[in-house]
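K.L.:
Structure for this input, please:
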Amino acid sequence: MIHGPSLAIGAVISAAVLVVVFLSFDVIGNEPELVIQPTPTIQPEGPAKVTMETFLANGSPMLGDSDAPVTLVEFGDYQCHFCNVFFHSTEGNILKNYVETGKVRMIFKDYNIIGPDSINASHGAHCANDQGMFWEYHDILYNNWTGENNGWASSENLLRFAQEIGLDVDKWSECMKSGVHSQIIVASNDDARALELTGTPAFFVIGPDGKVTKLFGAQPYETFERLFETELEKNS
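P.N.:
Model (predicted):
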């Protein structure tokens, strides 16, 4: 299922990196290789430049060993049906077999394409991150998913989720009211557009040599397993 972006969100990406790597889209087809270039402080006219920061900045805290040789980046929307399918059918095995064993580290980035509740849910997760509980909130969101734009991610329910995972609700609520994490959510959406994503979930696997492979949709576990093993062989 591919959703067109429903919100006009814009911001300037301002980060510089020295790493130069190549993108290859092995799963999707014969798309051209793109060179990752340093991001300028001021965005010039034309297509946004893609850098390693486009993948790694403006997202969740890294899950797993920070020195893991392979990185998995997911762009998702908490209301997205197939994001929820991935969470329940595939993510658990990835965490058990690759993240918890120190082989893969994982980051989640927001691409809010469905509706306002998607943005509010993203805010909820980032406010939970202020208390060191991003991934717990991320999980409870998907564990309570019941559809798109049907109210399950209402403000009242987001507050209930915060209570259920043991957050300091007063601090979390103040964070939500202030909108302090709006910029990181805007920037993550900009990163998704710079990568020309048209739907969620979308994944990027970054190998130990800096090669980046893109996967679309709720791919089965075996697809990730094959790709991880191919990349890990480079590190042996």
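
K.L.:
drop to CA atoms for contacts and neighbour counts, all remaining ones
P.N.:
Will do.

K.L.:
which residue ranges form the helices in this structure?
P.N.:
Secondary structure of the chain, counting by DSSP state H: helices at 52-56, 81-86, 92-94, 116-129, 134-143, 155-164, 169-178, 182-194, 221-233.

K.L.:
Comparing these, which comes out most buried?
P.N.:
Across those, averaging neighbours per residue (mean count of other Cα atoms under 10 Å) puts helix 116-129 on top, at a mean of 24.

K.L.:
Please tell me how far that one is from the chain's geometric centre.
P.N.:
Put simply, helix 116-129 sits 13 Å off its chain's centre (Cα atoms, centre = their mean, to the nearest Å).

K.L.:
Tell me what angle that helix forms with helix 169-178.
P.N.:
Interaxial angle, helix 116-129 versus helix 169-178 (axes from the mean of the first three to the mean of the last three Cα atoms, to 10 degrees): 130 degrees.

K.L.:
Could you also give me the structure for this second sequence? I'd like to compare it with the first:
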Amino acid sequence: MPTSTSKSTGKSTRKPAGKARPASPSTSKSRPVVIVAGVAVAAALLGLVSYTATKPQAPGGSGGSSAVAEVTADPSDGVYPELESYARRDPGDRLALGRADAPVVLIEYADFKCGYCGKFARDTEPALVKKYVDAGTLRIEWRNFPIFGEESEAAARASWAAGQQGQFWEFHKAAYAPGAKEKGFGEQRLTALAKEAGVPDLARFARDAQSAAARESVRRDQEQGYSLGATSTPSFLINGRPIAGAQPMETFQETIEAAAAAAAGKPGPGR
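P.N.:
The predicted structure is shown next:
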């Protein structure tokens, strides 16, 4: 399937042969009807809007940002509360970081073959972990959203398998290291990444990566992303606010602080 990476948008996209896959009928029926409006808005924001994030910063520090990513002083602006239910807040989720009861949840839909996902993983996410996750303000929930073919699917299953032995985030770091995606994600390469990540039982890792449970986990994550209209990576939800692309650190910082203020019933930044 043809894919492309846009230098001006901060997101990697695929060129789908048809429409994005909708959620399954069983998934749709189980959701409250109120979510429909929020999903429709998110689909428009994540699937149709043109983004200008990650432009090179101009002299004086003014960088590009998308209309979706602009954060106002109103912590409720651009937020769709019905989408907050997409956060699982499962204490046993091995593909998540941070307290299950953190006031802010950032959900990331990403692909290990996505260059901009790697940029976010290397340049922005560690700072968010240090400043907000470690402080108990933020929880990060990963969603495998492979859109670039068989190797993307294999890497997604491998990351889940690493997570079964408590090494998902170590695998995540290895898979997003500079130059890692250029080496591909064939079977031997994935085993090498698992070894680099410190996965203790590589035989179990190989079995888990091919298991029905791994395929079901990836399918569930994909289905959730497609239900939001996401066709590019990375895509995010922060307490019900859709954001697309590897936005500048400032955008995530302002959005997280606005969400934390809203959760505490306080005015947002700058008010």
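
K.L.:
quick one: contacts for the closest residue to Ile206 of structure 1 other than its chain neighbours?
P.N.:
Distances taken as Cα to Cα, 6 or more residues apart in numbering put Val212 closest to Ile206 of structure 1, at 4.5 Å, once the chain neighbours are dropped. Applying Cα atoms under 8 Å, 6 or more residues apart in numbering, we find Val212 of structure 1 in contact with Val21, Phe22, Leu23, Ser24, Phe25, Phe204, Val205, Ile206.

K.L.:
In strands, which of the residues you listed appear?
P.N.:
Applying DSSP state E to the contacts of Val212 of structure 1, the entries found in strands are Phe22, Leu23, Phe204, Val205, Ile206.

K.L.:
what would those residues look like in a markdown table with neighbour count?
P.N.:
Shown next, in a markdown table, are these (neighbours: other Cα atoms under 10 Å):
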| residue | neighbour count |
| --- | --- |
| Phe22 | 18 |
| Leu23 | 20 |
| Phe204 | 19 |
| Val205 | 25 |
| Ile206 | 25 |
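
K.L.:
Including distance to Gln183 of structure 1, could the residues you listed go into CSV?
P.N.:
Shown next, in CSV, are these (distance: Cα to Cα, whole Å):
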residue, distance to Gln183 of structure 1
Phe22, 28
Leu23, 27
Phe204, 22
Val205, 25
Ile206, 25
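
K.L.:
Just the closest of those to His138 of structure 1, please.
P.N.:
Phe204 (18.9 Å; Cα to Cα).

K.L.:
ok, the closest one touching Gly76?
P.N.:
No - using Cα atoms under 8 Å, Phe204 of structure 1 is not in contact with Gly76, being 11.8 Å away.

K.L.:
do you know how far the residue lying closest to Leu34 of structure 1 once chain neighbours are set aside is from Lys214 of structure 1?
P.N.:
Nearest non-adjacent residue to Leu34 of structure 1, counting by Cα to Cα, 6+ apart: Leu23, 5.5 Å away. Shown here: Leu23 of structure 1 relative to Lys214 of structure 1, a distance of 8 Å by Cα to Cα, to the nearest Å.

K.L.:
just Leu197 of structure 1 next, same as before
P.N.:
Taking Cα to Cα as the measure, Leu197 of structure 1 falls 10 Å from Lys214 of structure 1.

K.L.:
Ok, Ile13 of structure 1 next?
P.N.:
Taking Cα to Cα, one finds Ile13 of structure 1 at 21 Å from Lys214 of structure 1.

K.L.:
Count residues in the vicinity of whatever residue of structure 2 lines up with Val73 of structure 1, would you?
P.N.:
Under the alignment defined by TM-score structural alignment, Val73 of structure 1 is paired with Ile107 of structure 2. When counting by other Cα atoms under 10 Å, one arrives at 23 neighbours for Ile107 of structure 2.

K.L.:
what about Ile107 of structure 2, distance to Ser235 of structure 2?
P.N.:
For Ile107 of structure 2 relative to Ser235 of structure 2 (Cα to Cα), the value is 8 Å.

K.L.:
Same check on Ser227 of structure 2?
P.N.:
From Ser227 of structure 2 over to Ser235 of structure 2 the distance is 13 Å, taken as Cα to Cα.

K.L.:
and what of Val104 of structure 2?
P.N.:
From Val104 of structure 2 across to Ser235 of structure 2, the span is 16 Å (Cα to Cα).

K.L.:
Neighbour count: these two, which is higher?
P.N.:
Taking other Cα under 10 Å, Val104 of structure 2 and Ser235 do not tie; Val104 has more neighbours (30 against 26).

K.L.:
give the contact list for that one.
P.N.:
Neighbours of Val104 of structure 2 in contact, by Cα under 8 Å, 6+ apart: Thr137, Leu138, Arg139, Ile238, Asn239, Ile256, Ala259, Ala260, Ala263.

K.L.:
Give the full set of residues in contact with the residue positioned nearest the centre of structure 2.
P.N.:
With distances taken as Cα atoms, centre = their mean, Glu108 lies nearest the centre of structure 2, 1.4 Å away. Residues in contact with Glu108 of structure 2 (Cα under 8 Å, 6+ apart) are Ile140, Glu141, Trp142, Arg143, Pro234, Ser235, Phe236, Leu237.

K.L.:
Skip the chain neighbours and tell me the closest residue to the equivalent of the last one over in structure 1.
P.N.:
If I follow you right, that is Leu237 of structure 2. Under the alignment (TM-score structural alignment), Leu237 of structure 2 pairs with Phe204 in structure 1. Spatially, and ignoring its direct neighbours in sequence, Phe204 of structure 1 is nearest to Lys214 (4.5 Å; Cα to Cα, 6+ apart).
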